[in-house]
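Student: Structure for the following, please:
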Amino acid sequence: MESIQLSERLLMIAQNIPVGKRVADIGSDHALLPSYLILNEISPFVIAGEVNEGPYQAAKRQIESLGLEDKVSVRKGNGLQVIEPNEVQVVTIAGMGGSLISQILEQGKEKIDQLERFILQPNVGVDQVRRWLDQHNWDLIAEEILEEGEKIYEIIVAEKRRGMEDPVYRSEKWSKDELYRLGPILVKKQSEVLIKKWMIELTKVEYILEQIKNSKNEQEKSIKEMQLNHEQKWLKGVIQCLQKDKPLFS
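Tutor: The predicted structure follows:
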């Protein structure tokens, strides 16, 4: 039997897909994840969706080379448009910005009632994805963070809401807006990768603060400095909490 080697990031996504569920992988690129799911008997049927011609053709070649045309349907279309009613239970979207993922979910709202689970991996803007899910009655059931190839990735797993609110956002330490940024499940794990992510963000803010000292527009400089100083203080508090589990500064 052919085998597919996935990156650690894609493998972690695959591990969050329940066995036996039909899946749509949106933005499938070379259809590596769909191929893996079929070859490892995780899913009986997968849709590989692509909006761009190049990746669409690459996905078709991949599936044809493995002889999986009867189990993987490669489709060209925008976002969730490639899904027909009741075709799949799980949707994966990986490697896009959080704004684009949220847009795909918003534009495909009429398709999501049929779904049981989202597995989402935004490259940036992960807070936008958490906010969209929370506001549209999807509960976070798992969050993962990993470092691969000098990049840090977060993976969000969500299922349809069962109660009035998502219980993971109940916190005496963090506001909901903060948890959209931090990840309500991730902050409880306090992993070294999570701490590293926020230390990198702090370094970026401190670099920008240093650069704007040369700005000639004093009014703009003052406003920007105030915003960045606030962000710097917040980031330092986050890192302190994650490292020592101390209450956030007031």
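Student: going forward, measure contacts between C-alpha atoms and count neighbours the same way
Tutor: Fine.
Student: which residues in this protein form helices?
Tutor: 8-15, 32-39, 53-66, 98-107, 126-135, 176-182, 186-189, 192-211, 218-244 (DSSP state H).
Student: One more, so I can put them side by side:
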Amino acid sequence: MVLKGRIKFIANMIPECTILSDIGTDHAYIPIYSVKNQICKKAIACDIGEGPVAVANRNIKRHGMEDRVVTRIGSGFKPISEEELDVCVIAGMGGILITEILQEDINKAKKANKLILQPMNCIELVREWLYLNGFEITDEGLINEGFRIYNVIVAQWTGKIAKKELVYYYIGEKLIEKKDPLLKKYINRRIDLMDRVLKQMSAMKDQDSSLISDQRNIRNEISALLERINK
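Tutor: Predicted coordinates:
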């Protein structure tokens, strides 16, 4: 199986493990790829919908992986037993939904050896949730696919609660530490997006001056961070 773009990038950030659980698997591409490439010994492909699970089962059969990749229907961590918790992928969902899944079964999230998270939006909410609930972000990466740049986070529970400067919820510290090649491009896009949002907010008749001020402060902090990186 050949993966491309965002999906391949996510798979390549998965550490070697015994059991990989893919929550919201859709087509089961990541579980199949991970088993075939000896990233994991066994994989569990979970999804809340019968349709995606049926598609996953067809793909698993086509690749002859029935004995090593299993599918389960259920929400979040619920289809996964505590004994099976090893590396868990939650990708391709909104950031708010990802935090809800983590919060709903936080004890299982804590017991996972690694969480691989790829939110489609609201990355700042995911980072904040992780830090405030005792998770450490051990790695991050950026991948450009089409017109978008996506964040992938690797995290694990340590029990150490951290409160970061606001700017580091928006721009991951690991991205800065490793000097991710897409970091400057990503920051510039975030600034451009915030400028457009601020312009729209300022043009509204019923303005929330406090919210506009908060957004402008965050935008300026991100801009200042970019200046420090460029030095």
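Student: How alike are these chains, TM-score-wise?
Tutor: Scored against TM-score structural alignment, normalised by the length of structure 2, the superposed chains reach a TM-score of 0.88; 231 aligned residues with a Cα RMSD of 2.3 Å.
Student: equivalent range in structure 2 for stretch 88-104 of structure 1?
Tutor: Counting by TM-score structural alignment, stretch 88-104 of structure 1 pairs with residues 85-101 of structure 2.
Student: Check what contacts that stretch and list those residues.
Tutor: Stretch 85-101 of structure 2 is contacted from outside by 14-15, 17-24, 76-77, 108, 111-123, 125-126, 129, using Cα atoms under 8 Å, 6 or more residues apart in numbering.
Student: Which residues are in contact with Gly76 of structure 2?
Tutor: Neighbours of Gly76 of structure 2 in contact, by Cα under 8 Å, 6+ apart: Ile23, Gly24, Cys46, Asp47, Ile48, Ile101, Leu102, Asp105.
Student: Return the residue of structure 1 aligned against it.
Tutor: Match for Gly76 of structure 2 (TM-score structural alignment): Gly79.
Student: Tyr33 of structure 2 too?
Tutor: Under the alignment (TM-score structural alignment), Tyr33 of structure 2 maps onto Tyr36.
Student: what do you get for Ala45 of structure 2?
Tutor: In structure 1, Ala45 of structure 2 lands on Ala48 (TM-score structural alignment).
Student: hang on, isn't that match packed against Arg22?
Tutor: No - using Cα atoms under 8 Å, Ala48 of structure 1 is not in contact with Arg22; the gap is 11.5 Å.
Student: Which one of those two is surrounded by more residues?
Tutor: A direct count of neighbours by other Cα atoms under 10 Å for Ala48 of structure 1 and Arg22 places Ala48 higher, at 30 against 21.
Student: check contacts around the residue nearest the centre of structure 1.
Tutor: The centroid of structure 1 falls nearest to Gln121 when counting by Cα atoms, centre = their mean (2.5 Å). Counting by Cα under 8 Å, 6+ apart, Gln121 of structure 1 makes contact with Ile93, Ala94, Gly95, Met96, Tyr153, Glu154, Ile155, Ile156.
Student: hang on, the earlier thing: redo the helices of structure 1 as CSV? Include distance to Met164 of structure 1 and mean neighbour count.
Tutor: Putting the helices of structure 1 into CSV (distance: least, Cα to Cα, whole Å; neighbours: other Cα atoms under 10 Å) gives the following:
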stretch, distance to Met164 of structure 1, mean neighbour count
helix 8-15, 27, 16
helix 32-39, 34, 22
helix 53-66, 40, 17
helix 98-107, 21, 18
helix 126-135, 11, 20
helix 176-182, 15, 17
helix 186-189, 22, 14
helix 192-211, 29, 15
helix 218-244, 28, 15
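Student: I appreciate the help and will end here.
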